[in-house]
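> sequence first, then the predicted structure:
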Amino acid sequence: MRAAVHAATLAELVDKGYAALTVENVARRAGVHKTTVYRRWKDRESLLTDALAEHMATDIPVPDTGAIETDLQALARSIIEAFTSPTGQAILAAMFTGAAHLPEIAAARRHVFDDRLSRAEPVLRRAIKRGQLPEGTDPAEVLKTLAAPIYLRLLITAEPVNETTADQAVRVALAAARAGVLQQGHDEESAGRE
């Protein structure tokens, strides 16, 4: 039932957009009664948040190739692949346009990306353990550095994103991490010196 409701939620988002997304339409599409949906999710925002987090967890897998370069490359390429698909485009539109100013959508966006970061952090922890990145490297900061140029192009500049974009993002993130710029507590130290 959960998978059917998630699939219906994303299908409604792609077909009709966030503004027209209703629990009733999702339930109808999933073939369940709306009270079944409301028993599990209190409103459309919690339903959408759960569906988005689950979609991103399955659509953007966490690689384990044995090398940080290829792990990050696979991760960056899967981000691009996920967000250039019709479902990915609908997700971006829901999270960053139209209703993006609503507190519940901002909270949903934060939850989805926090979930995504926590799922991907083991990639960096393994690399630190293998000696491929310096001790004290902040996994979340490396992932944010990796994703930043991709999201800049997707959301701000509307430049095309492709494997070259992914590979360049990997090189930048790794260079910063290996230079010690993305150490845990680095921001607090820098702020204290200013």
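It's in.
> only C-alpha atoms for contact and neighbour calcs from this point on.
Will do.
> let me know whether Ala4 touches Val26 as I believe.
No. Proximity of Ala4 to Val26 does not meet the contact threshold set by Cα atoms under 8 Å, at 9.3 Å.
> who has more neighbours out of the two?
Val26 (26 against 14; other Cα atoms under 10 Å).
> element containing Ile150, please.
Under the criterion of DSSP states H and E, Ile150 resides in helix 139-151.
> buried set for the helix or strand immediately after that helix in the chain?
Using DSSP H and E, the helix or strand that follows helix 139-151 in sequence is helix 163-178. For helix 163-178, the neighbour count (16 or more other Cα atoms under 10 Å) marks Thr165, Ala166, Asp167, Gln168, Ala169, Val170, Ala173, Leu174, Ala176, Ala177, Arg178 as buried.
> this is the comparison structure:
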Amino acid sequence: MTGASMGTPMTDAPKPVRGNAPGTIPGNLPGTVKVAVQDAVEGVVSKARGRREQLREQTDRKIMRATLEILISDGIGAVTIEEVARRSGVAKTTIYRRYRNADDLLQRIQVEVAGLPDFDDLQPSRDGLREMLQRIQGCFDSELGLKAVGVVLTSDNDSLKAITTQVLAPAEQRFVSFMERGIRAGVFRGGLDCKFLFSTVLGSMLACKALAEHKPDMGQETGSWAERMTALLWPNVCAG
């Protein structure tokens, strides 16, 4: 008779060993080891995600820079996905994953600037005015950025108005806020047309940048653009 028929208990058949699903932590590890392994896995995932984001940002910059170069050199009519791909080295399929067409790209274009300047820490004074102008110049100091702004200011194309909203309008608002603080403090005279002053400042930067390309030594003996602009504006804006 078999062991089963004699009532002899049969041993349980060995259970199959199940492997852990990819990316999971074995459940039978000690707590401290499990935490360390989990941290290591998260670190690897985080680094991989960071590299992907960095590559995406680099690709976005290539696309934007190529678009701006086409705008500046050939005009808005020359901006096509094919031409942007050729100049940027980014595949057309990659560009189409981001933008539906050239019009969509133009509507979402971004000017290369160093970041919008902040003037909240500046006191209204002659030195404060000069520092504000220096920060504005630093914001638009990229040759491509200034030229792109010039294209926007001389174009009536609706697709480029996003650049005004993106950069020029906030910069103008902060400029006006600084000047109005000075008016309230009695440092700047009342009745100033602050928005016109901002346009004057921006136009001066564009003109000086354009002229400097033909006369690189222009104005080097008389100080920086911000210093010369301050000397020009101060007698006309100060209250005394």
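Noted; the coordinates are in hand. Just so we're clear, the structure is a prediction, and the values are computed from it rather than from any experiment.
> what's near enough to touch the residue nearest to Pro160 of the first structure when sequence neighbours are not counted?
Leaving aside its sequence neighbours, Pro160 of the first structure sits nearest to Arg153 (Cα to Cα, 6 or more residues apart in numbering; 6.8 Å). Going by Cα atoms under 8 Å, 6 or more residues apart in numbering, Arg153 of the first structure touches Glu159, Pro160, Val161.
> scan those residues and report the most crowded one.
Val161 leads the contacts of Arg153 of the first structure on contacts (other Cα under 10 Å) with 19 neighbours.
> I'd say that residue and Tyr151 touch.
No. Val161 of the first structure lies out of contact with Tyr151 (Cα under 8 Å); the separation is 9.3 Å.
> now the helices for the second structure?
Assigned by DSSP state H, the helices in the second structure fall at 31-74, 81-88, 92-98, 102-107, 126-139, 143-153, 161-163, 169-184, 194-214, 225-237.
> helices and strands around the fifth one, which ones?
Using 3 or more Cα pairs under 8 Å, 6 or more residues apart in numbering; DSSP states H and E as the contact criterion, the secondary-structure elements in contact with helix 126-139 of the second structure are helix 225-237.
> equivalent range in the first structure for the helix it packs on?
Residues 165-177 of the first structure are matched to helix 225-237 of the second structure when aligned by TM-score structural alignment.
> which residues touch that stretch?
By Cα under 8 Å, 6+ apart, stretch 165-177 of the first structure touches 69, 72-73, 76-77, 80, 133-134, 137, 142-143, 145-147, 149-150, 182-183.
> of these, buried ones?
With neighbours counted using 16+ other Cα under 10 Å, these contain these buried positions: 69, 72-73, 76-77, 80, 133-134, 137, 142-143, 145-147, 149-150, 182-183.
> re the thing from before, map the residue nearest to Pro160 of the first structure across to the second structure for me.
Checking TM-score structural alignment: Arg153 of the first structure goes with Cys208.
> do I have it right that Met132 of the second structure meets Phe119?
Yes. Met132 of the second structure lies in contact with Phe119 (Cα under 8 Å); the separation is 6.5 Å.
> between those two, what contacts are shared?
Shared contacts of Met132 of the second structure and Phe119 (Cα under 8 Å, 6+ apart): Phe175.
> who has more neighbours, these two?
Met132 (24 against 20).
> and the more buried one, what's its match in the first structure?
So Met132 of the second structure corresponds to Leu75, using TM-score structural alignment.
> hmm, back to that, which residues sit against the helix holding Ile150 of the first structure?
72, 76, 80, 117-118, 120-121, 124-125, 161, 165-166, 169-170, 172-174, 177, 182.
> that one vs the second structure, mean deviation?
Superposed on the second structure, helix 139-151 of the first structure shows a mean distance to its aligned partners of 2.7 Å (mean Cα distance after the TM-score superposition for the first structure).
> give me the angle between that helix and helix 103-129.
Helix 139-151 of the first structure runs at 120 degrees relative to helix 103-129, counting by axes from the mean of the first three to the mean of the last three Cα atoms, to 10 degrees.
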